[in-house]
Structure formats: C-alpha cells, structure tokens
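In: what follows is a protein structure lacking sequence information:
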C-alpha cells in the first residue's frame, strides 16, 4: 500500500489583507482543508475559502471588527498530525516538541519559510495579499500522510 495515496492535501495561506487574488481559488480546489495563518482583512475571504474546502483561521495583528472573534492560536489534528497555527511566530506559546506538534504554521512576515526545528516543520506560506516590498506572492500546500509531512511553496509569479 502506498502511504502517499492516503495523503491529506491542505492549502495554507496567510496575509491576504483583504485581497483574495483570483488566481488562488482554482489552485486550492480539491484541498481537503484550507488553513489561513492570519491577517485575513475581510470576512468575505474566509467565506470564499470555505466554499472550496473546510477552512480554519487564526487572527492576525490587523484583523479587527468581526475578525477579532478568530482565535489567536489554533490546534488542528489531521491524519494523525497535530498542526499548530499562530500569526506572529514570536507569539508561539508552547513547546511544539513537548506538545507533539508536527507542523507550526505562521504568517506575519510575508516571507515564505519551511524550516525543521527539532523535527517540527515551521511553515510560513508567504502572502497572497497585496505585495509587500519585493517579496514574492506565495502560498503553500501541505501533504500529510501516516508517518510523513511534505510541503510545497507555490509562487503566483506576480
């Protein structure tokens, strides 16, 4: 049996700041779950994402109004893996290794990042919202399967 055939495909986005680029939804179609790592900027973005797949989000530092109801952190268990989301990486409020976390997802910096620290993947999908400085416009895919985690950053080439 191929363990990758049992993979769960997750779209990971962050820092939309009120802009869901039209190129993004078709790319997220077919995901089992979408995770938004904060700075949503407009509740309509979460509604749009929810139309593609179940969506979970955390509150970013610019999320006011109705978005203040979003949690600052969120733990999501998927395919035997614990994913922990926080917008600002320095606000990580637990020891991921001690908590049994497989993946920490964050945003805030708008910089794509994938780094393993003590066996835990720390993933920033980058930003798909308004361009910031000369940073690329990116999001990420996670593939979770028994015994493994794979990721891929996707650049929109904008």
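Out: Yes, it's here. Note that the structure is predicted; figures quoted are calculated from it, not measured.

In: C-alpha from now on. contacts and neighbour counts both.
Out: OK.

In: number of nearby residues for residue 120?
Out: For residue 120, the neighbour count with other Cα atoms under 10 Å is 17.

In: in contact with it, which residues?
Out: Residue 120 is in contact with 96, 97, 101, 102, 103, 104, counting by Cα atoms under 8 Å, 6 or more residues apart in numbering.

In: do the same with residue 71
Out: With Cα under 8 Å, 6+ apart, residue 71 has these contacts: 57, 58, 59.

In: next: residue 54.
Out: Residues near residue 54 by Cα under 8 Å, 6+ apart: 32, 33, 34.

In: the residue nearest to residue 81 when sequence neighbours are not counted: how many residues sit nearby?
Out: Leaving aside its sequence neighbours, residue 81 sits nearest to residue 102 (Cα to Cα, 6 or more residues apart in numbering; 5.8 Å). Using other Cα under 10 Å, residue 102 has 21 neighbouring residues.

In: another one to put next to it:
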C-alpha cells in the first residue's frame, strides 16, 4: 500500500503547510501540492511537496507533472489552463495523453472526487479559501493493489468521515 497527501490553494500559508508535513511525513510516500502556494520553491514550508505552478504562483514550478507510485500514474496540475471551473473534459483528454489513472488538481477551491471514464479526478479543496464548504480541506489517498481509499480531513486534522470513499480503478 502507498499513501499520498494532497493539498492545494494554500495562498501564502506557511505554518499550516509545515504542520501538515510534520503530521504526515512518517506516514505518507508522497506529498502533492496542486498549486497556488504563493511560495517560492526554495521556501521551507513547501519543502517536500511535489508542487505545480498555479495561476497565483511565480516561477520555479512546472505547469504540470506526472509521477508514478505503485501501479498508478498520477497527473498533477493546478487546472487553470484546463478550464476546470467549467468542465473536466480538457483535463480528461490530457490525462488520457499521459495514460494517467489519477488526476490531482486545484484552482476552483471546490472539494471533489469523481471517476470519469476510468480516471479518478481529485480536487482537495483549499486549506485557506474553500468554496461551497466551510471546512478547509486536504485529502489522504491510500493506494491498495485492488482499490483506492479516499479520506478527507479538515486543516485541524479532523476527518470528515461522511466524505470517505473507495474506488475500484483499473491499473495502467
């Protein structure tokens, strides 16, 4: 099993990113930040996070990246270049190009998880300025051989249990 922390849209928060890193560094195999950290890549709070460039970020980060963990291929982007506030269609086509079975993105600040055509799309919401919910959220993804377990947490570490889900996805 592999475990991933996914966070996005922290918009200048520093202490909170450090708290998350310290809370999970021993338990996760990968920490993803989906952009709009508004921090430079060499700043301590963002250290250890695989980070992409958001529309409020400047320099030093890739626009998007792809990584593999276990049998899963993960496409990470902020989402602003794919119009994610209106549709996931552009993101889906790009994920297919990369042969990714998981997509992590932000930009809308709206927490969400859904499977479209065998691809799991994850938006962890925002730990600073959430939309459509009051909770400031991030995700933990447990990758098992035969399933994926999603857990959603508030910034203070409290799990939002009714949002937990399991997904069965084909491997690459």
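Out: Yep, it's here. Computed from a prediction, not measured in an experiment: that's the story for all the values here.

In: related to what we said a few turns ago, filter the contacts of residue 71 of the first structure down to just the ones in strands.
Out: Among these, the residues falling in strands (DSSP state E) are residue 57.

In: now, which of the contacts of residue 71 of the first structure sits nearest residue 76 of the first structure?
Out: Closest approach between the contacts of residue 71 of the first structure and residue 76 of the first structure, by Cα to Cα: residue 57, at 10.4 Å.

In: the residue of the second structure positioned farthest from its centre in helix, strand or coil?
Out: Residue distances from the centre of the second structure (Cα atoms, centre = their mean) peak at residue 146, which lies 20.9 Å from the mean C-alpha position. Secondary structure assignment for residue 146 of the second structure (DSSP: H, G, I helix; E, B strand; the rest coil): coil.

In: could you count how many residues lie near residue 97 of the second structure?
Out: Using other Cα under 10 Å: residue 97 of the second structure sits among 9 other residues.

In: okay, it and residue 42 of the second structure: tell me how far apart.
Out: As judged by Cα to Cα, to the nearest Å, residue 97 of the second structure and residue 42 of the second structure stand 31 Å apart.

In: repeat that for residue 67 of the second structure.
Out: Using Cα to Cα, we find residue 67 of the second structure at a distance of 21 Å from residue 42 of the second structure.

In: check residue 15 of the second structure too.
Out: From residue 15 of the second structure to residue 42 of the second structure the distance is 15 Å (Cα to Cα).

In: can you check residue 66 of the second structure too?
Out: Distance, residue 66 of the second structure to residue 42 of the second structure, by Cα to Cα: 21 Å.

In: between these two, point out the one with more neighbours.
Out: residue 66 (15 against 9).

In: so where do the strands sit in the second structure?
Out: 2-7, 30-33, 50-51, 64-69, 72-77, 102-104, 112-116, 119-123, 137-143, 148-154, 165-167.

In: dump those strands to TSV, plus distance to residue 22 of the second structure.
Out: Formatted as TSV, these follow (distance: least, Cα to Cα, whole Å):
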stretch	distance to residue 22 of the second structure
strand 2-7	12
strand 30-33	11
strand 50-51	15
strand 64-69	21
strand 72-77	22
strand 102-104	22
strand 112-116	25
strand 119-123	22
strand 137-143	14
strand 148-154	15
strand 165-167	25
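
In: which stretch among the ones you listed comes nearest residue 89 of the second structure?
Out: Per Cα to Cα, nearest to residue 89 of the second structure of those: strand 112-116, 9.3 Å.

In: show me what the closest one is packed up against.
Out: Here strand 112-116 of the second structure touches strand 119-123, going by 3 or more Cα pairs under 8 Å, 6 or more residues apart in numbering; DSSP states H and E.

In: hey, what's the angle from the strand it packs on to strand 72-77? Just curious.
Out: Strand 119-123 of the second structure runs at 40 degrees relative to strand 72-77, counting by axes from the mean of the first three to the mean of the last three Cα atoms, to 10 degrees.
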